[in-house]
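J.: Build the 3D model from these lines:
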Amino acid sequence: MIEINVSPPGLETAYQTLFTETALSFLTELFLEFETRINQLYYDRCLRKYELKKSKYLPQFSRTKQRRDRSWLVKPVPGRLADRRLDLGDVSPSDSTHFFDALNAEVQGIQVDFDDGHCPTWRNQITGLYNVYKVVHRKEDKILKSPKDLPILMLRPRAWNMIEHNIMINGKKVPGPLVDFAILMYHNGSRLYEENSGPCFYLSKLESATEAKLWNDIFIWTQNKLGIPQATIKACVLIENILASFEMEEILFELKDHSLGLNCGIWDYAASIIAKFGHRNDFILPDRNKYVNMQRHFLKKYMELVVQICHSRGAHATGGMAAQIVTGENPQKAIENVVAAKTLEIQTGVDGFMVYDIKLVPKINQLWRKMCNTRINQLDRIPTDVISEADLLRMPSGGVTKIGLKHNVEVSILFVYNWLCGNGHFINKNSIEDSATAEISRSQVWQWITHMARLEENSEIITFELIRELTQNYVNSAVNLDKKYVIASANIFLDIVSSSEPPDFITTYLNDHYVFRRIHGSLEISKYNHKL
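T.: Predicted structure coming up:
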């Protein structure tokens, strides 16, 4: 039996279109087929966390058969997917204006984001899923300026840490990624295949090759169920967890028929180091604004390893997203900064990356033409440097600045504030902030308190009382914001950074928080329909 929350006001048509009896039956079958293995995934994550906490264990590259065998390659991707040079990132489909604008940009793909840049309120989920449906099925005139080909929609479901509070199957809440994937595939999978536009996915926050195999088996089951040829679904795995970086070759192998390569993401990746090893004082990350960037040894080697492994296996390697917004007093400076950073990534050998601001697209396309001429990827470039476990685990030196500390406090509070308001990302100081920057911000604050780090300026110890003072100062100075939400957000932030066992993911904590759920309707009485 499936129980599903009623439609938010004004979304009845979208709700009825998406949650048909056959679609819900498909979701139910998918959940029941993989329920045991999904529960095992959660158990394995808890067990690994416990083992890392109780020991001095550090991850190592394994000597698996997949790694030793140099003969296997991923299955070649269809023609349109051979060019992965530029995607738009953090495009939440619940933001209809931004989503529809992105569809007409001169890019290779659009990251249709239900994860880092998206807040999964029930209203946002339905709006986002329905907007994808309307685009794929051409249900609204003038969305696409050139209606010949659908753009490549890189569908990014929620990660495994997120639960959908508005749907229950046999008395159990369903993982968010399964809901997103099932509804997207059921309504759009065949159409995307027929239009030579996918279906394509970004897979977030995987921690192991076992988790990649789970997704691969979900793909196989779904293709069989929907009558789509095997190997049609293609997926790019975001290597944004430190443990996954030691299993990249195995991850590619498990998804080799469905692989669209691997992707690098700086802030989720850095935050995962704190999540896994932050209790150890040899893994203290310094001020991220001053000392943490892709040129630091541990991140530089991480990207080089992604390129090396991907290209040796015939897979695309893509870089992270440029979060800068072309606005403010010096927009040209923002463009120059993005071009400089992306030039270094192209020189490393990546086959593509993302930007958020559509205004950056012409400059980045020009950069690709300048550096690679007519070549649509760099798969023939295979770095040969030997990269060790120690390379990936070498923390950068440096301290903490007062400015950096205040910035982390501000970003954390503003993210919680926007989440409570139903927004998954926001603009702050000419840059996009999303759950990735919130993760590293709150993680660093917790780590600095825990290890009594000191400020560079005056050697003051970073204490919880100092953080409370900075938090109160920010609350007092906040203008043009709803004060009661600012105060609630500040209190939630203080609760997180003072916890002896902080949550692995801020989004999990917020998604499950009663304040968020009361605001957005998943705790209201008499709101569920019984179906099937």
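J.: can we go C-alpha only for contacts and neighbour counts from here?
T.: Will do.
J.: I figured R158 hits P177, correct?
T.: Yes. Checked against C-alpha atoms under 8 Å, the pair R158 and P177 is within contact range at 4.6 Å.
J.: Which one's more surrounded, those two?
T.: Neighbours were counted for R158 and for P177 using other C-alpha atoms under 10 Å; R158 has more, 27 against 21.
J.: who touches that one in this structure?
T.: With contacts defined as C-alpha atoms under 8 Å, 6 or more residues apart in numbering, R158 is in contact with 114-115, 176-177, 180, 204.
J.: center of the protein, which residue is that?
T.: Nearest residue to the geometric centre of the chain (C-alpha atoms, centre = their mean): D116, 4.4 Å.
J.: Please give me every residue in contact with that one.
T.: Residues in contact with D116, defined by C-alpha under 8 Å, 6+ apart, are 90, 424-425, 434-436.
J.: Name the member of these with the shortest distance to A488.
T.: Distance ranking of the contacts of D116 against A488, using C-alpha to C-alpha, places G424 first at 17.0 Å.
J.: which parts of stretch 447-460 are buried?
T.: Neighbour-count burial for stretch 447-460, with 16 or more other C-alpha atoms under 10 Å as criterion, is recorded at 447-451, 453-455.
J.: Which residues does it contact?
T.: Taking contacts as C-alpha under 8 Å, 6+ apart, the residues outside stretch 447-460 that touch it are 274, 278-279, 281, 284, 399-402, 461-464, 497.
J.: what do you get if the cut-off is 10 Å, keeping everything else the same?
T.: In this structure, residues lying in contact with stretch 447-460 by C-alpha atoms under 10 Å, 6 or more residues apart in numbering are 274-275, 278-281, 283-287, 398-405, 444-446, 461-467, 497-500, 502.
J.: Quick check on these: which are buried?
T.: In terms of neighbour count (16+ other C-alpha under 10 Å), the buried residues within those are 274-275, 278-279, 283-287, 399-402, 404-405, 444-446, 462-464, 467, 497-498, 502.
J.: Farthest from the middle of the protein: give me that residue.
T.: Taking C-alpha atoms, centre = their mean, the residue of the chain most remote from its mean C-alpha position is N458, at 36.7 Å.
J.: and this one, so I can compare the two:
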Amino acid sequence: MNAPAKNTDQPIPRHRVLAKVNAAAAETYSDILTPDALLFLADLERRFGPQRKILLQNRQLQQERYDDGEMPTQPLETKHMRNSAWEVAPCPPALQDRRVEITGPVDRKMMINALNSGAKMFMADFEDASSPTFDNMMSGQMNMRDYARGNLSLKTDKKSYTLGEETATMLVRPRGWHLEEKHITVDGKPMSASLCDFGLHFFHNGKLLAEQEKGPFYYLPKMESYQEARLWNDVFNFSQAVLDIPNGTIKATVLIETLPAAFQMEEILYVLRNHITGLNCGRWDYIFSYIKTLRNHSQFVLPDRAQVGMDRAFLSAYATRLVEVCHKRRAHAMGGMAAQIPVKNNPEANEAAFEKVRKDKKHEASIGHDGTWVAHPDLVPVAMDIFDDIMPGKHQIHKKRQSARVTDEAMIAPHTGKITEAGVRTNIEVGIRYIAAWLCGRGAVPIHNLMEDAATAEISRAQIWQWLHHGASVEMEGGFRETLSKRLYDRLFAEEVSGLQSELGETDFDKGRFPEAAELFNATASGDDLPEFLTIPAYEILEK
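T.: Purely as a prediction, here's the structure:
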């Protein structure tokens, strides 16, 4: 097997084919899209792209089995992994204390603010918190390159932004296996967005970060099986060999944000055991995956999103099992996102939001999590105080705790609660608002005092689909109940769209891409079939 050329000034042999860039702004990012980097991308795609496509086909086959009545369960063929004695490789010093992590897009200003926030870690997100325009993705890579070289700064007309003496450790989240990068092709076909994001970051920064003992560290999203995790492990092994970095230098944290993956947590840790430091409760995408996986079965219909909390039913079971599995294998168990953001000019509402965060983080720390996520710098000290109080050490991996075994039945137990007209309307309105912002190039969007990302729109349209598909009974504002028929949905949808038009005005409504967002939401929420991901059809019209 030929290894790709290293980043030297040597000419590339003519028989080696580079990945091709199909974007008008390609020259702007010439420092990132170098011939050697494009050669590395091409090698990644040729070696690992075919297996990625097979695994995506396997997802569809497995979903058909769920649709036919099979329930998620722990695989029989991996019982030996669950029953044998093993641990993940030791965690490097830079990742040992992860009590508060802040997340955000790869925008330069937001990156600097997040790194300076006082959080222990910053997850720079190429995925759900970023709209994947070519400029967003490539400028994000430029920011990563500058960070690794100590040059990450920004000057505006009003202010200068520079990194402080103490900054958070950075982890990078590439896009998921299901996504493609249409602007970079290999052999005439779009390459994997996962391999593109990882490949460019690792090729340009992997060795530098390793020398500084600051990485390279990654968050891996949206996986549905241990086989998908094993593919990442193969990518890591190959990439470290190419750049002559010691095997095991790359460290990853896997987001458990799909229902199938929650039944394979030990297997995911096992196949990545030389490269993994922990698992994370990706709660919002997990709710979406729960709806999508169990979509054909009326007994799993969920109430309004606001009533689907982490303290009960399938979410509580999943968080508890994640802690048990991680600590059994000496890995970090990371808590989920607090989506609240500060409420300006309303002290009472602001305090109420902060109190929700305190309650959420106290619950996570008490059941054994070693750290948690926040979406805004002002919430870093709020979460930090809770974890400092309950978890005085760097983590609580070795702390013994007694808890009942989490059963597979508990892992799929649905929340009980009401489906209300207000809940239907909120899903429609928030879903459209988010999609419109995403189509305009923004992936992290404040809506109604919550920081929303792509999972918001996915939950919103999936809940509408689930309620329509199963004829859910809705508590209407007049106190009576009504089945959510297509006719009722169409009326509520039209009223919410009309309300947005009135609020924004016709010009801003059109310029803000709300017509396209409304059409896309409606198509993915009310059709006969539930599309696997909203972001796939949205990506097709993103830069039109």
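J.: Quick one: map the residue nearest to the centre of the first structure onto the second structure.
T.: Pairing criterion TM-score structural alignment: the partner of D116 of the first structure within the second structure is identified as D128.
J.: now Y218 of the second structure, what's its secondary structure?
T.: Reducing the assignment to helix, strand or coil with DSSP: H, G, I helix; E, B strand; the rest coil, the entry for Y218 of the second structure is strand.
J.: Pull the number of nearby residues for the counterpart of it in the first structure.
T.: Aligned counterpart of Y218 of the second structure in the first structure: F201 (TM-score structural alignment). Taking other C-alpha under 10 Å as the neighbour definition, F201 of the first structure ends up with a count of 23.
J.: Ok, E106 of the first structure next?
T.: Other residues within reach of E106 of the first structure by the criterion other C-alpha under 10 Å amount to 15.
J.: against the first structure, where does stretch 517-534 of the second structure fall?
T.: Counting by TM-score structural alignment, stretch 517-534 of the second structure falls onto residues 489-506 of the first structure.
J.: how about the helices of the stretch 301-450 of the second structure, start to end?
T.: Applying DSSP state H, counting those that start in this stretch to the stretch 301-450 of the second structure gives helices spanning 313-328, 347-367, 380-390, 421-439.
J.: In the first structure, which residues correspond to the shortest one?
T.: Mapped onto the first structure using TM-score structural alignment, helix 380-390 of the second structure spans residues 361-371.
J.: Check the mean deviation of the matching stretch from the second structure.
T.: Average distance between stretch 361-371 of the first structure and its aligned residues in the second structure, after superposition and using mean C-alpha distance after the TM-score superposition for the first structure, equals 1.9 Å.
J.: And that stretch, what's buried?
T.: Residues of stretch 361-371 of the first structure classed as buried: 361, 364, 367-368 (neighbour count, 16+ other C-alpha under 10 Å).
J.: Name the nearest of those relative to V475 of the first structure.
T.: V361 (36.4 Å).
J.: So that closest one versus Q324 of the first structure, what's the distance?
T.: From V361 of the first structure over to Q324 of the first structure the distance is 12 Å, taken as C-alpha to C-alpha, to the nearest Å.
J.: Measure how buried the equivalent of F238 of the second structure over in the first structure is and give me the count.
T.: Using TM-score structural alignment, the partner of F238 of the second structure in the first structure is W221. Applying other C-alpha under 10 Å, we find 16 other residues in the vicinity of W221 of the first structure.
J.: Which strands or helices does the host helix or strand of W221 of the first structure pack on?
T.: In this structure, W221 of the first structure is located in helix 209-226 according to DSSP states H and E. In this structure, helix 209-226 of the first structure makes packing contacts with helix 21-54, helix 176-194, strand 234-239, helix 248-254, judged by 3 or more C-alpha pairs under 10 Å, 6 or more residues apart in numbering; DSSP states H and E.
J.: Y66 of the second structure contacts R295, doesn't it?
T.: Yes. With contacts defined as C-alpha atoms under 10 Å, Y66 of the second structure counts as touching R295 at a distance of 8.6 Å.
J.: ok, Y509 of the first structure - contacts?
T.: Under the criterion of C-alpha under 10 Å, 6+ apart, the contact list for Y509 of the first structure reads 161-162, 492, 496, 502-503, 516.
J.: give me the number of residues near the closest residue to I506 of the first structure other than its chain neighbours?
T.: Nearest in space to I506 of the first structure, with sequence neighbours left out and distances taken as C-alpha to C-alpha, 6 or more residues apart in numbering, is E439 at 6.3 Å. When neighbours are counted by other C-alpha under 10 Å, E439 of the first structure registers 26.
J.: Check Q378 of the first structure too.
T.: Look at Q378 of the first structure: counted by other C-alpha under 10 Å, it has 21 neighbours.
J.: which ones are touching it?
T.: Contact partners of Q378 of the first structure, counting by C-alpha under 10 Å, 6+ apart, are 83, 85, 307, 311, 316-317, 346-352, 372.
J.: likewise S498 of the first structure?
T.: Applying C-alpha under 10 Å, 6+ apart as the definition, the contact partners of S498 of the first structure turn out to be 445-447, 449-450, 463-464, 467-468.
J.: What of I536 of the second structure?
T.: I536 of the second structure makes contacts with 178-180, 542, as judged by C-alpha under 10 Å, 6+ apart.
J.: I'd like the distance between the residue of the second structure sitting at the aligned position of H137 of the first structure and H204 of the second structure.
T.: Counting by TM-score structural alignment, H137 of the first structure corresponds to R149 in the second structure. Summarising the geometry, the distance separating R149 of the second structure from H204 of the second structure, computed by C-alpha to C-alpha, is 10 Å.
J.: Mind checking which of these two has more residues around it?
T.: Applying other C-alpha under 10 Å to R149 of the second structure and H204 shows that H204 carries more neighbours, namely 22 against 12.
J.: Could you find the counterpart of that one in the first structure?
T.: With TM-score structural alignment as the criterion, H204 of the second structure matches H187.
J.: One more: S117 of the second structure?
T.: Aligned counterpart of S117 of the second structure in the first structure: A105 (TM-score structural alignment).
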